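>>> no sequence on hand, only this structure:
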């Protein structure tokens, strides 16, 4: 059964089939394409799962165990050095292969792509913000002001680590969930947009307007 059904609307209007936020490009292209988009959209499940597990582990150590950053960094370094030391001694004794830096960590192109992605998104954000702040889009100007205020209220309820953790988890889950349930999300978003537009028009119609007096010519 299709999710678009115009018969369910009392005014017989068809819900817009436009994409969320009016996007024209695929989600993979919006996220910058390449390896970063593949990770965020879970096209490489092992890397995505490892990243999510690592972020969750760091959050758990800082917020639940209440590790100090310097202490945690020293303990991780000590554990890593001990593991490498035992591995190297065992490799020399049993004739195994000595440990090497993982290719993902030593690949300069991978790091350059990640840095480029965040730099590109940051530039887009600044350009859009300057465009809106310059008075070119009054509706979005007030929406941004309200959104920033709501975000500031939410941020006051969490510390920085928790807020950063929520943001990183959202980045790695929301795009994937949206691409999986894209039709349903676009449909309901279209319904909400249309209903919001109707409420806004009714609000404007209720605003009293003064009568225009005709000038009398002597």
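Arrived safely, thanks for sending. Computed from a predicted model, the values in this text were never measured in an experiment. Numbers count the residues shown, from 1 in each chain.

>>> make it CA atoms for all contacts and neighbour counts henceforth
Fine.

>>> quick one: the helices in the protein?
27-30, 34-40, 45-59, 69-94, 103-106, 108-131, 138-157, 160-180, 182-206 (DSSP state H).

>>> comparison target, given below:
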């Protein structure tokens, strides 16, 4: 979400910084940890492997129409057969046997992922609740319109496609933004000024004409 612009009466505005990050770098805005390194392709092999794995899973479920349980069983069967052949061949040809770790995924990995998800979810939820209470009328109407558009799109896109598209955007948009930050900020500034101008017209032509009841003054105690 773009950070707010402090616009003056003559229409001038400060520069937009996307993701509401102020003067922070995009890496810090994304959390600054391993997740940020992954989204910004600081480790290209890992990020590429994740994106390729997600693409393969999407292809198997959406195009081949694999069932999840069937796919999981076939993957486990293939892995067990590969390890069995490797271990048998290693004993026969005096090769190095497969090194099977006692712990495949460390507990800290799950803790870090869960902590990041918990923090971001609470941040988004608190922001939605604040907007829903009427503290930000502009964001309130923008949120309603966005949710309505998503609801319409949801009728034509499956959950799997939407999930794949979201992961694809998460793996590409932050990286592209970091590469073309100046151009993206300038474009966001122009879009914000245009949206602000449109909202002012709607406010003057529609919202200002809505009749409102008398405001009761609070009694001083």
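Ah, there it is. Only a predicted model underlies this, so the values are computations on that prediction, with no experimental measurement involved.

>>> please identify the most buried of the helices of the first structure.
Ranked by mean neighbour count, those are led by helix 34-40 with a mean of 19 (mean count of other C-alpha atoms under 10 Å).

>>> separation between the residue nearest the centre of the first structure and residue 29 of the first structure?
The centroid of the first structure falls nearest to residue 171 when counting by C-alpha atoms, centre = their mean (3.9 Å). Separation of residue 171 of the first structure from residue 29 of the first structure (C-alpha to C-alpha, to the nearest Å) stands at 15 Å.

>>> show me what stretch 105-119 of the second structure is in contact with.
For stretch 105-119 of the second structure, contacts defined as C-alpha atoms under 8 Å, 6 or more residues apart in numbering pick out residue 31.

>>> who wins for proximity to residue 14 of the first structure among the helices of the first structure?
Closest to residue 14 of the first structure of those, according to C-alpha to C-alpha: helix 182-206, at 9.0 Å.

>>> got the angle for the closest one vs helix 160-180?
Orientation of helix 182-206 of the first structure against helix 160-180 (axes from the mean of the first three to the mean of the last three C-alpha atoms, to 10 degrees) gives an angle of 110 degrees.

>>> how close does helix 182-206 of the first structure sit to the second structure?
Here helix 182-206 of the first structure, set against the second structure after superposition, deviates by a mean of 2.2 Å using mean C-alpha distance after the TM-score superposition for the first structure.

>>> tell me which residue of the second structure lines up with residue 48 of the first structure.
Counting by TM-score structural alignment, residue 48 of the first structure lines up with residue 47 in the second structure.

>>> check contacts around that match.
Neighbours of residue 47 of the second structure in contact, by C-alpha under 8 Å, 6+ apart: 38-39, 41, 171.

>>> change it to 10 Å
35, 37-41, 53, 171 (C-alpha atoms under 10 Å, 6 or more residues apart in numbering).

>>> repeat that for residue 24 of the second structure.
Applying C-alpha under 10 Å, 6+ apart to residue 24 of the second structure gives the contacts residue 17.

>>> picking up where we left off before, map the residue nearest to the centre of the first structure onto the second structure.
Using TM-score structural alignment as the criterion, residue 171 of the first structure maps onto residue 170 of the second structure.

>>> again with residue 79 of the first structure
Using TM-score structural alignment, the equivalent of residue 79 of the first structure in the second structure is residue 78.

>>> hmm, residue 190 of the second structure is touching residue 12, no?
No: using C-alpha atoms under 10 Å, residue 190 of the second structure is not in contact with residue 12; the gap is 11.0 Å.

>>> how much space separates the residue located most distally from the centre of the second structure from residue 85 of the second structure?
For the second structure, the largest distance from the centre (C-alpha atoms, centre = their mean) belongs to residue 92, which lies 49.9 Å off. Residue 92 of the second structure sits 11 Å away from residue 85 of the second structure, going by C-alpha to C-alpha.

>>> same deal with residue 186 of the second structure?
Going from residue 186 of the second structure to residue 85 of the second structure by C-alpha to C-alpha gives 58 Å.

>>> what do you get for residue 114 of the second structure?
37 Å.

>>> returning to what we had before: ok, the match of residue 171 of the first structure touching residue 50?
No: using C-alpha under 10 Å, residue 170 of the second structure makes no contact with residue 50, being 11.7 Å away.

>>> now for those two: what residues contact both?
Shared contacts of residue 170 of the second structure and residue 50, defined by C-alpha under 10 Å, 6+ apart, are found at residue 38.

>>> ok so, going back, wait, what's in contact with the residue farthest from the centre of the second structure?
residue 86.
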